[in-house]
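A.B. asks: any chance you could fold what I've pasted below:
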Amino acid sequence: MSSVSITNGRDEPKDGRVETWKTPRMAQREKMVSRPALSPAAKAARTAKLAADAAELKQRTELSRRRRMMIAPLAFAALTGLLLVLHQSRVLELFYPAGAVLVAAILYKRSPAHYLSFVVWLFFLTPEVRRLSDYFNGTFSDRSLIMLAPVIAAALCGMNLLTHFRVLMQRRAIPLTLIVLGIFYGYVIGMVGAGIAAASYTLISWLFPVLIAFHILVTWRQYPEYHRTMLKTFVFGGFVIAAYGVYQYVSPPPWDAFWLVQSGMISEGVPLPFGMRVSSTMNSSGPFAIAMMACLLMTLAARNKMAFLAGGLAVPALIGTMSRSVVGGLAIGLVYLFVMLDGRSRLRLVGGVAVIVLLCSPVAMIDEISDKAMARFSTVTQLDNDYSYQVRTEIYDHFLSEMTTNIAGQGLGMTGLGSKLSGDGSSNNVDFDSGLMEVPYVLGWPGTLLYTAGLLMLILRAFVASFARKNDRFAVAGAAAAFGVLAMMVFVNTLIGSGGMFFFIGVMLPVTGWRYAREIQHRAARAAAVRPDAAATPDQATAGTEAQRNIALPSKLKLRT
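C.D. replies: The predicted structure is shown next:
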């Protein structure tokens, strides 16, 4: 029934027609039917307009979500700065770790990439917050609760072991499972030899980098978000710590001078202009040099002016650390980048390195910097006069024979800072200048076999994934940073603490990106099989914007049906 006829004697038209009353819906339907059909070009234009409006709405929603992600970290930074300005150091010592864990928990639930970025920023800046707190408080504290903030925030990702425990038995997680088993073997041995306190303290620094790797593994679908967020973190974070490091070397701030004098770290130099080894916002020159090397390699994957500026500041900051091992790691990372990247990216790499060298070339004209750097790095060719080389040679000679007889290992807590918590005295506690010796000394033969097998599998997978996707400069740069950190194991154990965090992030990025790209290809292939007339494009339901999907699926990759 499309209409209702209403007639009466008085109002009946003279021509005999019957007036019809229609509901609004009926009238609209008849209007749509009577409208002329659109041409194919008009239909395509209307479809394109609707798609553009939908894309714009999605982009606005994504930008709004990103801004909301920044509210909690910025509020935390503002409150920390306010407490420092008000000289409320005692309140800050309680607020900082609690606030950091709260913000990390919020970001962990909402965005895995922003959570990891926040953890990296904590490792960058927390030691400087501790120095400022001690300086304004007027007393130096050997054990500060502030320094627990980055470790506890990083340990939050251990919740993935509970929510994704089945993944541990899958083939993709076997390397991490082997590493965790090797570490826990050393923990059990350490509880017997060094005590529960010392072994547990050391366990955290060994384990949390592996937990971060597992966090990236189970959130691999967020790879475009990792690409965008972590690249910005390394570029802007590298710029901040490099700029502060250069300033610290030229004119040490009073809080850094206070920390250096009170800590008694003679190896870090004296708190005078051009007399202090650059540690920037981190604990010492060693961890800062590793972080700076990773940031410098990652900035080569960026395509903005800030990356060149950060790189130009990173080089003199690295020189100020006087760390020869980092120079070797950086060289290995650059060689890996040059070999693995495609032809076009190689040209950009060479151009980027050239621009960075030009930007930092004025540093070579400063005698206070160039003379000390040349004197420090010239010892590489004069090993007979190198004291650290002689000490390291003695370590190899002594512990190589000990490791062949002590198969079980000494356990966690017998080396490093954790040894100070050992209850059996300090006679058996040693500090290693060689990571290659520390791993078998601590984990023994069983733990070393598990740990090394997992590492080799991770390295092999990262290499294969980098080779398969050479045009993903971000993933290749991450692998280059990981190999640079690994090469420094000859001098110090770089696979624990913040150095281990950079290593495991670097080896997981290529594998995660490769898996994400293959998933996009499979989805597009299935969509093309269901609708052959549709273009073989990535599934629009995939996380990330179109630009981010292009990162995961470069145009050179062809879909396989």
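A.B. asks: all contacts plus neighbour counts: C-alpha atoms, from now on.
C.D. replies: Noted.
A.B. asks: is it true that Gly320 touches Ser280?
C.D. replies: No: Gly320 lies out of contact with Ser280 (Cα atoms under 8 Å); the separation is 9.9 Å.
A.B. asks: overlap in contacts, the two.
C.D. replies: Common neighbours of Gly320 and Ser280 (criterion: Cα atoms under 8 Å, 6 or more residues apart in numbering): Val246.
A.B. asks: more neighbours, the two?
C.D. replies: Neighbour count, other Cα atoms under 10 Å: between Gly320 and Ser280, Ser280 has more, with 31 against 27.
A.B. asks: now that one, nearest residue through space, not along the chain?
C.D. replies: Closest residue in space to Ser280, ignoring its immediate chain neighbours: Gly245 at 4.1 Å, by Cα to Cα, 6 or more residues apart in numbering.
A.B. asks: same question, Ala331
C.D. replies: Nearest one to Ala331, counting by Cα to Cα, 6+ apart, is Gly484 at 7.7 Å.
A.B. asks: count residues in the vicinity of the one you found, would you?
C.D. replies: The number of residues near Gly484, taken as other Cα under 10 Å, comes to 28.
A.B. asks: which elements pack onto the host helix or strand of it?
C.D. replies: Using DSSP states H and E, Gly484 sits in helix 473-487. Helices and strands touching helix 473-487, by 3 or more Cα pairs under 8 Å, 6 or more residues apart in numbering; DSSP states H and E, are helix 285-299, helix 324-340, helix 435-468, helix 497-530.
A.B. asks: next one: it to chain centre, how far?
C.D. replies: Relative to its chain's centre, helix 473-487 lies at 12 Å (Cα atoms, centre = their mean, to the nearest Å).
A.B. asks: now do the helices in the stretch 1-150 of the chain.
C.D. replies: Ranges of helices in the stretch 1-150 of the chain, per DSSP state H, counting those that start in this stretch, are 24-34, 40-69, 71-85, 89-110, 112-137, 148-155.
A.B. asks: relative to Gly186, which of those helices is closest?
C.D. replies: When the helices of the stretch 1-150 of the chain are compared by Cα to Cα, helix 148-155 sits nearest Gly186, at 18.9 Å.
A.B. asks: next, the second sequence, to be compared with the first:
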Amino acid sequence: MEWISGKSSWRKGAIRTVYRLIHMTGVIGFGAMIGLASAVDSLHMKLLELAFLLLSLLLGLYIHTKSTHALIPYTLLIWTISPEIRRLLDWSFQSYSDTSIIMLTPYCVSLILLIPILKHFKRIDPRISMILKIIGAALIYGFFLGILKYRLSSVYELLNLAVPFLVLAYVHVSRFDSTVWDRWLRSFAYLAVIVGVYGIYQYLVLPPWDYFWMTTADMNSVGLPEPQKFRVFSLLNSPGPAGMFLGFALAIMIVQKKWRAFGIVGIMIVAFALLLTLVRVGWITCVIMIIAYFARSRLKSKLQLLTLGIIMVLAYVFILPALPGANQVTSRFSTLGSLEEDHSFNERLDFAKYIISDMITHPVGRGLGSSGLGVKLTQNSDTLAVFDNGYLNLFYSFGLPLGLAVIIMLGYLFLVLYKMSKTEKSYAPISFAAISATLFLLLGSNVLSGLTGYILMLKISLALTYTPLNRREM
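C.D. replies: Okay, here's the model as predicted:
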């Protein structure tokens, strides 16, 4: 027994030593960067970007060791604020680049989730394991197919798609109780209110750093770089991600009181900011999630949803017309009734026809790095930065067999969560709402990647992990 006890103490001591070495290395590296920056002026900006990444990573490791349950809210925070930090630095140095070290920060911080996953890998049940094997096979195939041609773009897209599925595994192996899960969703709602408040401020004032970014990044679709004449993007990269972020948050805030931030006031702030993004798909997604939750929830929840729905409709009819920017919002939504006259809708149709013809000639796929934001890291002209159909993107990247396997896996998740939501009413309804939104959103873009994928997989993972044991502290 003494030998076993001694061995256990040795392991704990070794783990503590490793973490101390990581922290010490980070501090020394940070000091070296400051010294180098003071010697070479041209490196100032890149070194500050690297410093932000390093400090975020070190803080994430500290949170993992001291307060593991706060790791998910922390990663969500980093995902949310990183684009704005980048804009502040660009404005400070009056320099813009398509690539920035800061944009790697959310991925690097999210990789901390691998530590508990590897430590408790044996806890993963066969159902989660099957999902991870399918997406893992697709990612490995797509990576090796694209790495020789697209290089760093393939690495970036690998992270972009792999990180959201780490959340699925992390929630499953961490075995937190339901109070922690509620805290996660509530922290997401608080972040959404912050995004909403800043978005409204941004719309009314247009801070100089956001103005600088709009004029240098050639974001023509955002609108004129003048107050109240552009589509709000708040802390995020563009109106699209901002609209999706707010739409996801608004849905959970509406369906459950315990997941709200600042009550009805918080809901109205998020809803108004979502309107200012002019992202119709954000509202459609929110409605789909509410309807899916409505269909699988208890009677009491249905009555609450109906009441809130009436309040939202009344606010849209009577309050919205008196607010700044109302004409832009109402004209944008009026095109939903005449999609054949909608320019963006027609462009998507033409794009789908082009991709289908390309898939027929390249059934094995083009690999990771051939599409997505990562194409900015390569000079290859044979790439697509914007991909307007998520289903076709899966085939385009992974080929017909593995692309179909991923889609079947998502269909399997939909059926599993639908069945679970018949009996389990705590988290299965919101997980079912999330997979329903995923299947819809894939008609427009590959929402399995990046921040949208991260949020969707977080919601989906709750029902897949929930057991009676999660009702109490583990």
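A.B. asks: which one of the helices and strands packed on helix 473-487 of the first structure lies closest to Val120 of the first structure?
C.D. replies: Across those, the minimum distance to Val120 of the first structure, taken as Cα to Cα, is reached by helix 497-530, at 8.6 Å.
A.B. asks: that closest one versus helix 148-155: what angle between them?
C.D. replies: Here the directions of helix 497-530 of the first structure and helix 148-155 differ by 30 degrees (axes from the mean of the first three to the mean of the last three Cα atoms, to 10 degrees).
A.B. asks: report the buried residues of the helix or strand following helix 497-530 of the first structure.
C.D. replies: Per DSSP H and E, the first helix or strand lying C-terminal to helix 497-530 of the first structure is helix 546-552. By neighbour count with 16 or more other Cα atoms under 10 Å, helix 546-552 of the first structure contains the buried residues Gln548, Arg549, Ile551, Ala552.
A.B. asks: and stretch 129-145 of the second structure, by the same measure?
C.D. replies: Buried positions in stretch 129-145 of the second structure, judged by neighbour count with 16+ other Cα under 10 Å: Ile131, Leu132, Ile134, Ile135, Gly136, Ala138, Leu139, Tyr141, Gly142, Phe143, Leu145.
A.B. asks: what's the counterpart of the fifth one in the first structure?
C.D. replies: When you say that, I think you mean Gly136 of the second structure. In the first structure, Gly136 of the second structure lines up with Val180, judged by TM-score structural alignment.
A.B. asks: now for its match: which residues touch it?
C.D. replies: By Cα under 8 Å, 6+ apart, the contact list for Val180 of the first structure reads Leu207, Val210, Tyr451.
A.B. asks: now swap in Ser325 of the first structure and tell me
C.D. replies: Residues in contact with Ser325 of the first structure (Cα under 8 Å, 6+ apart) are Met488, Phe491.
A.B. asks: if I look at it, how far off is Ala42 of the first structure?
C.D. replies: Relative to Ala42 of the first structure, Ser325 of the first structure is positioned 65 Å away (Cα to Cα, to the nearest Å).
A.B. asks: try Ile496 of the first structure
C.D. replies: 62 Å.
A.B. asks: out of the two, which sits in the busier spot?
C.D. replies: Per other Cα under 10 Å, whichever of Ile496 of the first structure and Ala42 has more neighbours is Ile496, with 22 against 11.
A.B. asks: counterpart of the more buried one over in the second structure?
C.D. replies: Mapped onto the second structure by TM-score structural alignment, Ile496 of the first structure lines up with Ser449.
A.B. asks: list the residues that contact that match.
C.D. replies: By Cα under 8 Å, 6+ apart, the contact set of Ser449 of the second structure is Asn160, Leu161, Ala162, Val163, Pro164.
A.B. asks: Ile15 of the second structure -> the first structure?
C.D. replies: Aligned partner of Ile15 of the second structure by TM-score structural alignment: none.
A.B. asks: output the contacting helices and strands for whatever helix or strand Ile15 of the second structure lives in.
C.D. replies: If you go by DSSP H and E, Ile15 of the second structure is part of helix 2-39. Other elements packing on helix 2-39 of the second structure under the criterion 3+ Cα pairs under 8 Å, 6+ apart are helix 44-66.
A.B. asks: next, the angle from the helix it packs on to helix 2-39.
C.D. replies: Using the same axes, to 10 degrees: helix 44-66 of the second structure against helix 2-39 is 160 degrees.
A.B. asks: map the residue nearest to Ala331 of the first structure onto the second structure.
C.D. replies: Using TM-score structural alignment, the equivalent of Gly484 of the first structure in the second structure is Ala437.
A.B. asks: list the contacts of that match.
C.D. replies: For Ala437 of the second structure, the contact set (Cα under 8 Å, 6+ apart) comprises Thr285, Ile288, Met289.
A.B. asks: got the contact list for the last one?
C.D. replies: Met289 of the second structure makes contact with Ala251, Ile430, Ala433, Ala434, Ser436, Ala437, according to Cα under 8 Å, 6+ apart.
A.B. asks: likewise for Gly403 of the second structure?
C.D. replies: Ala138, Leu394, Phe395, Tyr396, Ser397.
A.B. asks: and Leu495 of the first structure, by the same measure?
C.D. replies: Trp206, Pro209, Val485, Leu486, Met489, Met501, Phe503.
A.B. asks: counterpart of the first one over in the second structure?
C.D. replies: Yep, that's Trp206 of the first structure we're talking about. Using TM-score structural alignment, Trp206 of the first structure lines up with Leu161 in the second structure.
A.B. asks: and the closest residue in space to that match that isn't next to it in sequence, how far is that from Phe144 of the second structure?
C.D. replies: Counting by Cα to Cα, 6+ apart, Leu161 of the second structure lies nearest to Ser449, which is 4.4 Å off, once chain neighbours are set aside. As for Ser449 of the second structure, its distance to Phe144 of the second structure is 18 Å (criterion: Cα to Cα).
A.B. asks: picking up where we left off before, quick one: what helix or strand has the match of Gly136 of the second structure in it?
C.D. replies: helix 174-193.
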